[in-house]
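Asks: Below is the structure, and that's it, no one-letter string:
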């Protein structure tokens, strides 16, 4: 865990509000009506949600979650409809509605902007920005609407999920079985919420070291002991269909990776947009050829890890389809053709390509004078001891490709518990803000660490040394749905973990360090 959780105890700064439904966000949700609120659910009735059929599919999907989240909180299911406006006629009638859509994509939203003369200059053209507010007479026959408008696809998606979290639905509701606090009334302020472009353009996670826990579990529960024919992966259609209650279909009889569906949803709820998929005995596009189309459909930017150039799952794909040695010095044409196929396969989708071949860690080559084209992002990594090895110097900060960070959460092999906040705030200061990717192992042990990394990349301006401790207390209160005093006990346990680890170097801990049978020994 991260050492800043310790600060909550050492500095004596633990504080709580009466209830936590969002962490570090502008709040625009209320659970009782007032003269300055707009009803989402009131007196057992839900306000209808309107979209247009020409909206991005990922926004349509997030709107389905939005309605489901309202029901989870209130027990009331609001209607969700695609509507059209022809002349002065709206295809669905209601006096008050919620209108969701993307500027320049949703014909419904564009008509609202035109009819109500709505000022969208605060978000127009901004990467992943959104705003929400009440609008009077947005369309003919509609008296009032609460509009959630994104500057682009993910901006709209984030606007929806931002409200869902404020309603009380944790991003981890499925992955960590987080309970939802119930409310009979659900309202938003007329002034609404908004957020500009994020601090870091691409914010994501890397599923790595997923063996043994996740793979072994899937192999035991969903196979006869043998994985997929080409990759040996246990993530087959039995796993995907049994893992949860819904399966997304792109083509007839094509069952899509529900495991990654929930990965995609989790990322978007946390305001992430980027994923390096699992690599142990797996290859994202080979395990299921619909994986990348599905990611793009949701709005996730796909990449591959530092050892997998040009969107190919190497070494798995090379072992299956390559020819000759993995050595460009003696096998250039075959490797080049292999890379071209990866680029062509990913061309229709939003992707970030890892460049070059990794034989060993490559920073030394750069330090020795190797240079790359200006439009390639320089991704600096940590040293497995919590320290980012290098940041952009002044002469590197105007490169068109920018710079970023590849970081690890987990158990640093050292007693120096350097915090994520300390290191990533340096990355912000030094303009390493194009891409942030964090290695989360198989994800489950590191929910809080992962969320902080993404949240800080979403809006670095929120968090300072003075309020940093509030993240762990708010997180504990939200995730365990506890009153303040009980949340204090949880946060004390979380905050104390690094203190307990510091008593022995983590690499020296073993099964005999603490007794498992004798209490307090």
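Replies: Okay, I see it. For clarity, every value in this text was computed on a predicted model and none was experimentally measured.

Asks: For the rest of this, base every contact and every neighbour count on C-alpha atoms.
Replies: Noted.

Asks: And the helix or strand where residue 149 lies, what's buried?
Replies: Assessed by DSSP states H and E, residue 149 sits inside strand 142-150. Neighbour counts over strand 142-150 (16 or more other C-alpha atoms under 10 Å) mark 142, 144, 145, 146, 147, 148, 149, 150 as buried.

Asks: Please compare the first structure with the one that follows:
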């Protein structure tokens, strides 16, 4: 029989055992909740999921390795796992949704929606993590959102070079993320006028300059980081390049890659059914038919080629088909078709008839009419629609475009009547050739917000494609359009610029960096302020045109008023007026560029070492280039005034100014090398649009004449 002392001892022992068990459970909980560096993670995904989810998982595995040196054991079947695991899948896959039901995991919040996702800790003490998408892209977005929020991987890291901070452990016990698109249905990029990307990834040869946009050998090396970045920014559509020819095996490889990534693919607005007009002409020339090509006179010639291309594009189920009829070189069809109607109503009927035929050909190629299609009203199309001269298939999304040289939606956008139950979208530029921006960013967050807000207010929210040219220079504007395209309520422009500066350069220097960017965007000379301050700005492409024009004047060529899209640029009858305007315009802007450079240099001193390279390439190199272009135009304008004055002494002074212009361009070419380090080596090898080497050559030869 136990005495009182024995009972007390037993009670104490029981308490101690209970406490030890509690400590053990707590220790186990810590092991479960905190994933430690150098551990192995079990990942499960059903084998029937779309390949794009698997490719996004490969990126996640790489992210885990970079952040925590964690290895992943990824198996393509669904099963229970002891210890920590990540379960990934889409509700569009019955095997995955059945598995979630079996485990009593509630997915009702995203079920039946488009591109939604949730990322949740589940199970005892949060021992498992589920990344579920309502569909394929929803699952992909969920994977990348986990990388962004939990691992700290910035969506632009492939372009900024900013590695995420290493972590010793991750608290995975209470993760709960859910989101989906709320504003634009289709959201994507148009990689257009991609001379730098092509020169950087392809083999540069003597034919490149004359054939820059049909050489895609090696372009897949650029396409991979573009697609990954697009998906990390929750884009769902891509026009991967200019003038893609699916009959070329290397170009069809690009289409295949976009499909495998889980992205939708569409076509350039001058490529209805994926074929551009010059390719139609070449098709018949290869058959020995050298007659002038005219859709008005011989529509059957176009239709034969359209059927050929539609049959090849129909192999892919992720196509948003482009419909339309334009001429060679992105001009109206009547610019090179002598038989085209001369009246607006006749032209509208011609284009509407071609679009109806294209829609019919797609139905034939697919065997059904359940497909997405767009018609981009670029330039003349907006006016024809406004006048009531265009009609479209009822399922086709009508795309209103901004005016490229201004990045502003025009009067027609606001004035055209919307049809009930019709879908509408917009095509917008954060980059544009030939007036710019191209090698320097110029479309400010304020301008982007102003125009996308108008699109939302007008109901043009079914489609948003953004022209981003070579992407690398336009990261700020590209990321902003992606953010407010996903959810327009996300960011006011001023707050976005501040947050972007902190995100990419750090909390301590964010304010100074934001001021530097504001100074940069505020330094451009406004050519046209109608309706919006800075509606049309003097940008890099315009500066190239002015330089060439001024060199021609200095070389004694007669002054002519050229016909270009940006009519404001050269809308002068007399050389003296032209010269005077741009001398004063650039002269007024130069102090602002100097102040912007000073602000950028001051911010640079405060930025941490590992962030300085991106700030240099994204702002200082671009600022230096546009400042040099302004100074070049200014010096050449002054030189031209001296020459027109006619005296010998003034012509001698003109030579000095021409040499100063040459020095500015040469200095810019040296500074530009700072953007060609590491993996960016050769970034400007394909510069055939701004073509800085050619500008230097022209100005040097001009100086030689004096």
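Replies: Arrived safely. Since the structure is predicted, the reported quantities are computational estimates derived from the model, not experimental observations.

Asks: related to what we said a few turns ago, which neighbouring elements make contact with the following helix or strand past the strand holding residue 149 of structure 1?
Replies: Later in the chain than strand 142-150 of structure 1, the nearest helix or strand by DSSP H and E is helix 153-167. For helix 153-167 of structure 1, the elements it packs on are strand 29-30, helix 57-74, strand 96-102, strand 130-139, strand 142-150, helix 258-269, judged by 3 or more C-alpha pairs under 8 Å, 6 or more residues apart in numbering; DSSP states H and E.

Asks: What residues of the second one count as buried?
Replies: Buried residues in helix 57-74 of structure 1, defined by neighbour count with 16+ other C-alpha under 10 Å: 58-60, 62-74.

Asks: The closest residue to residue 33 of structure 2 other than its chain neighbours: what secondary structure?
Replies: Excluding the flanking residues, the one nearest residue 33 of structure 2 by C-alpha to C-alpha, 6 or more residues apart in numbering is residue 173, at 4.6 Å. Three-state assignment for residue 173 of structure 2 (DSSP: H, G, I helix; E, B strand; the rest coil): coil.

Asks: From residue 148 of structure 2, how far off is residue 173 of structure 2?
Replies: Look at residue 173 of structure 2 and residue 148 of structure 2: by C-alpha to C-alpha, to the nearest Å, they are 17 Å apart.

Asks: same deal with residue 449 of structure 2?
Replies: 24 Å.

Asks: three-state assignment of residue 74 of structure 2?
Replies: Per three-state DSSP, residue 74 of structure 2 ends up strand.

Asks: Apologies, that question was intended for residue 637 of structure 2.
Replies: Taken by three-state DSSP, the conformation at residue 637 of structure 2 corresponds to helix.

Asks: what about it, how many neighbours?
Replies: 32 (other C-alpha atoms under 10 Å).

Asks: and what of residue 80 of structure 2?
Replies: For residue 80 of structure 2, the count of nearby residues is 10 (other C-alpha under 10 Å).

Asks: In three-state terms, label it for me.
Replies: Recorded secondary structure, residue 80 of structure 2: coil (three-state DSSP).

Asks: closest to residue 433 of structure 1 out of the helices and strands packed on helix 153-167 of structure 1?
Replies: helix 258-269 (18.3 Å; C-alpha to C-alpha).

Asks: Report the buried residues of that closest one.
Replies: In helix 258-269 of structure 1, counting by 16+ other C-alpha under 10 Å, buried: 258, 259, 260, 261, 263, 264, 265, 266, 267, 268, 269.

Asks: same question, stretch 104-116 of structure 2
Replies: For stretch 104-116 of structure 2, using 16+ other C-alpha under 10 Å, the buried residues are 107, 110, 111, 113, 114, 115, 116.

Asks: Give the aligned range of it in structure 1.
Replies: Mapping stretch 104-116 of structure 2 onto structure 1 (TM-score structural alignment) gives residues 117-129.

Asks: Any idea how far apart the tips of the matching stretch sit?
Replies: 20 Å.

Asks: Same check on stretch 190-200 of structure 2?
Replies: End-to-end distance for stretch 190-200 of structure 2, by C-alpha to C-alpha: 18 Å.

Asks: In that stretch, which residues are buried?
Replies: Quick answer for stretch 190-200 of structure 2 (16+ other C-alpha under 10 Å): 190, 191, 192, 193, 194, 195, 196, 197, 198, 199, 200.

Asks: Among the residues you listed, which are located in strands?
Replies: residue 190 (DSSP state E).

Asks: taking the buried residues of stretch 190-200 of structure 2 one by one, which sit in helices?
Replies: Those of those mapping onto helices are 195, 196, 197, 198, 199, 200, per DSSP state H.

Asks: Counterpart of the third one over in structure 1?
Replies: If you follow residue 197 of structure 2 across to structure 1 using TM-score structural alignment, you land on residue 214.

Asks: mind listing what the aligned residue in structure 1 for residue 180 of structure 2 touches?
Replies: Residue pairing (TM-score structural alignment): residue 180 of structure 2 is matched to residue 196 of structure 1. By C-alpha atoms under 8 Å, 6 or more residues apart in numbering, the contact set of residue 196 of structure 1 is 122, 123, 126, 127, 128, 129, 130.

Asks: again with residue 342 of structure 1
Replies: 310, 311, 312.

Asks: hang on, the residue nearest to residue 33 of structure 2 packs against residue 127?
Replies: Yes: counting by C-alpha atoms under 8 Å, residue 127 is a contact partner of residue 173 of structure 2 at 6.9 Å.

Asks: what's the longest helix in structure 2?
Replies: Structure 2, longest helix under DSSP H: helix 575-606.

Asks: Which elements pack onto that helix?
Replies: Using 3+ C-alpha pairs under 8 Å, 6+ apart: helix 575-606 of structure 2 touches helix 510-521, helix 621-645.

Asks: what's the average distance of the shortest one to structure 1?
Replies: Compared with structure 1 after fitting, helix 510-521 of structure 2 deviates on average by 1.9 Å (mean C-alpha distance after the TM-score superposition for structure 1).

Asks: Would you mind giving the residues in structure 1 matched to that helix?
Replies: Counting by TM-score structural alignment, helix 510-521 of structure 2 falls onto residues 487-498 of structure 1.

Asks: in that stretch, what's buried?
Replies: Counting neighbours by 16+ other C-alpha under 10 Å, one finds that the buried residues in stretch 487-498 of structure 1 are 487, 488, 490, 491, 492, 494, 495, 496, 498.

Asks: Specify the local secondary structure of the closest residue to residue 221 of structure 1 other than its chain neighbours.
Replies: Excluding its sequence neighbours, the residue lying closest to residue 221 of structure 1 (C-alpha to C-alpha, 6+ apart) is residue 239, at 7.7 Å. With three-state DSSP as the basis, residue 239 of structure 1 sits in helix.
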